[in-house]
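Asks: structure here, sequence nowhere to be found:
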């Protein structure tokens, strides 16, 4: 029998504001803890994108989006806040569960998508993205294969868990690769809500002709057609000219 796994989610909404155009922005804090696996997480999000997360083992803050480094300054107290918040999570969960007479846990299996980051060109480095979403609770286990063989771990990176407004989770796994004709890649996901491993496949297809090639073919076709037309006119004129 599967033992129950309890999860704690705490959200702190820092601000929600509107600009002149009427667009709203949301910044929030997520803390979760997994009692059975003794796993935990702490992160700051802005409009659904992670800004910072704190490594729960060494309690060091890490930036997810380095391109925004100049816009966001790390609060030096963030690791200590994470330490306190995660400790509170582990402390409160057993008491909340006992107080609610061991309520059943909501288990929702994930949805997955597999796609490339940019247009495919043979031999040009690219990134495959495996999107795992709408699941509860964490964790999920994601694995990659190329032509049926496991890929090198150094080519794979993974985000922290992102939270959705409905308390579901999503996570992204990235595989750096160089497309070669005929290669088949797969992303497999395991979650306690799935009866079996969920696998998506992605095959390297030969890129279609570029716009430059298509334009050249069109020009050649028009030129050949024009020359044929001219040749036809000449033949008609010659056929109607009386012999001397």
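Replies: Structure received. What you are looking at is a predicted structure, and each value in this text was computed from that prediction instead of being measured.

Asks: hey, let's count contacts and neighbours off CA atoms from now on
Replies: Fine.

Asks: which residues in the chain form strands?
Replies: Assigned by DSSP state E, the chain shows strands spanning 7-18, 24-34, 39-46, 49-54, 61-63, 111-116, 126-135, 141-146, 149-150, 156-158, 162-163, 169-177, 184-190, 198-203.

Asks: gap between the two ends of stretch 104-121?
Replies: 49 Å (C-alpha to C-alpha, to the nearest Å).

Asks: against that first model, consider the following:
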């Protein structure tokens, strides 16, 4: 079933100020789906700093170090998140009745694939598959190794908001590259006519010798051979 999303961006009040008098934009977004799920994200200067976990009954921090002046707000934000559930479904219901035949907005994703570190044969690494600027936020990642589907070591990270209302999401895979292996990430989204696939394989190690270096080495060997031959004949004639 196609999922519909109503996303509302609301300011929580005046921008927060730290002890250093630096002003920050502190707000939250929430969206609800026909599946009854609701997601609430807390944004600090347009970056997601936390999200509501309704199973734990708290705001989960998504930043390594949450500023101290924001910690007192987390309890209040969770209360807002709880109120958002009823309100969001109410808005979704009104929107469906207002224009039940309206086509759902769709934006197809762009994709890219890259690794955490430069690939080395036999060295543990992480490969990332990025799907960006898509809508609605429903997307599927599939990893394959040499055209065989793999799930071990794969992790789909949370959806992230973009400033234009679209979303991006990353899937990662922990792996140990070997020369000859081909890893692929396939992305499926309802706005795509066909799935997008990006592939990655370990680059073969190339010789570090340049043509000039090879010419120099050959010339040096020939020179040494000439000197050796000359010394041999000189010694022979002396005897």
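Replies: Alright, I've got the coordinates. The model shown is predicted, which means the values in this text are computed figures rather than measured ones.

Asks: TM-score for this pair?
Replies: Once the chains are laid over each other, their TM-score by TM-score structural alignment, normalised by the length of structure 2 reads 0.74; 226 aligned residues with a C-alpha RMSD of 3.8 Å.

Asks: circling back to that earlier point, let me have the strands of structure 1 in CSV, extended by mean neighbour count.
Replies: Output for the strands of structure 1, formatted as CSV (neighbours: other C-alpha atoms under 10 Å):
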stretch, mean neighbour count
strand 7-18, 14
strand 24-34, 19
strand 39-46, 21
strand 49-54, 21
strand 61-63, 18
strand 111-116, 16
strand 126-135, 20
strand 141-146, 17
strand 149-150, 11
strand 156-158, 14
strand 162-163, 22
strand 169-177, 20
strand 184-190, 20
strand 198-203, 16
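
Asks: could these go into a markdown table alongside distance to residue 74 of structure 1?
Replies: Supplementary listing: the strands of structure 1 in a markdown table, determined by distance: least, C-alpha to C-alpha, whole Å:
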| stretch | distance to residue 74 of structure 1 |
| --- | --- |
| strand 7-18 | 15 |
| strand 24-34 | 14 |
| strand 39-46 | 11 |
| strand 49-54 | 8 |
| strand 61-63 | 8 |
| strand 111-116 | 32 |
| strand 126-135 | 28 |
| strand 141-146 | 30 |
| strand 149-150 | 37 |
| strand 156-158 | 22 |
| strand 162-163 | 19 |
| strand 169-177 | 23 |
| strand 184-190 | 33 |
| strand 198-203 | 37 |
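
Asks: where's the longest helix along structure 2 relative to the chain centroid, distance-wise?
Replies: Determined from DSSP state H, the single longest helix within structure 2 is helix 211-238. The chain centre lies 57 Å from the centre of helix 211-238 of structure 2; the measure is C-alpha atoms, centre = their mean, to the nearest Å.

Asks: can you check stretch 235-244 of structure 1 too?
Replies: So, by C-alpha atoms, centre = their mean, the centroid of stretch 235-244 of structure 1 is 71 Å from its chain's centroid.

Asks: who's in contact with it?
Replies: For stretch 235-244 of structure 1, contacts defined as C-alpha atoms under 8 Å, 6 or more residues apart in numbering pick out no residues.

Asks: give me that answer again for 10 Å
Replies: 230-233 (C-alpha atoms under 10 Å, 6 or more residues apart in numbering).

Asks: ok, back up a step: which one of the strands of structure 1 lies nearest to residue 77 of structure 1?
Replies: Shortest distance between residue 77 of structure 1 and the strands of structure 1, using C-alpha to C-alpha, is found for strand 61-63: 9.8 Å.

Asks: mean shift of that closest one relative to structure 2?
Replies: Its aligned residues in structure 2 lie a mean 2.9 Å from strand 61-63 of structure 1 after superposition (mean C-alpha distance after the TM-score superposition for structure 1).

Asks: quick one: that strand aligns where in structure 2?
Replies: Under TM-score structural alignment, strand 61-63 of structure 1 corresponds to residues 59-61 of structure 2.

Asks: per the alignment, residue 52 of structure 1 pairs with which residue of structure 2?
Replies: Match for residue 52 of structure 1 (TM-score structural alignment): residue 50.

Asks: can I assume that match is in contact with residue 67?
Replies: No: the criterion here is C-alpha atoms under 10 Å, and residue 50 of structure 2 misses it with residue 67 at 12.0 Å.

Asks: so residue 127 of structure 1 touches residue 172, yeah?
Replies: No: at 11.9 Å, residue 127 of structure 1 does not count as touching residue 172 under the criterion of C-alpha under 10 Å.

Asks: state the number of residues packed around residue 69 of structure 2.
Replies: Per other C-alpha atoms under 10 Å, the neighbour tally for residue 69 of structure 2 reads 11.

Asks: you'd agree it is up against residue 16?
Replies: Yes: between residue 69 of structure 2 and residue 16 there is a contact at 8.2 Å, judged by C-alpha under 10 Å.

Asks: tell me which residues touch the closest residue to residue 121 of structure 2 other than its chain neighbours, please.
Replies: On the basis of C-alpha to C-alpha, 6 or more residues apart in numbering, the spatially nearest residue to residue 121 of structure 2 that is not a chain neighbour turns out to be residue 178, at 5.0 Å. Contact analysis of residue 178 of structure 2 by C-alpha under 10 Å, 6+ apart lists 119-123, 201-203.

Asks: report the buried members of the residues you listed.
Replies: 119-120, 201-202 (16 or more other C-alpha atoms under 10 Å).

Asks: where's residue 190 of structure 2 relative to residue 218 of structure 2, distance?
Replies: Separation of residue 190 of structure 2 from residue 218 of structure 2 (C-alpha to C-alpha): 60 Å.

Asks: to clarify, my last question referred to residue 155 of structure 2.
Replies: Taking C-alpha to C-alpha, one finds residue 155 of structure 2 at 52 Å from residue 218 of structure 2.

Asks: what do we get in structure 2 for residue 162 of structure 1?
Replies: The alignment partner of residue 162 of structure 1 in structure 2, by TM-score structural alignment, is residue 160.

Asks: wait, doesn't that match sit right on residue 40?
Replies: No: using C-alpha under 10 Å as the test, residue 160 of structure 2 is too far from residue 40 to be in contact (11.3 Å).
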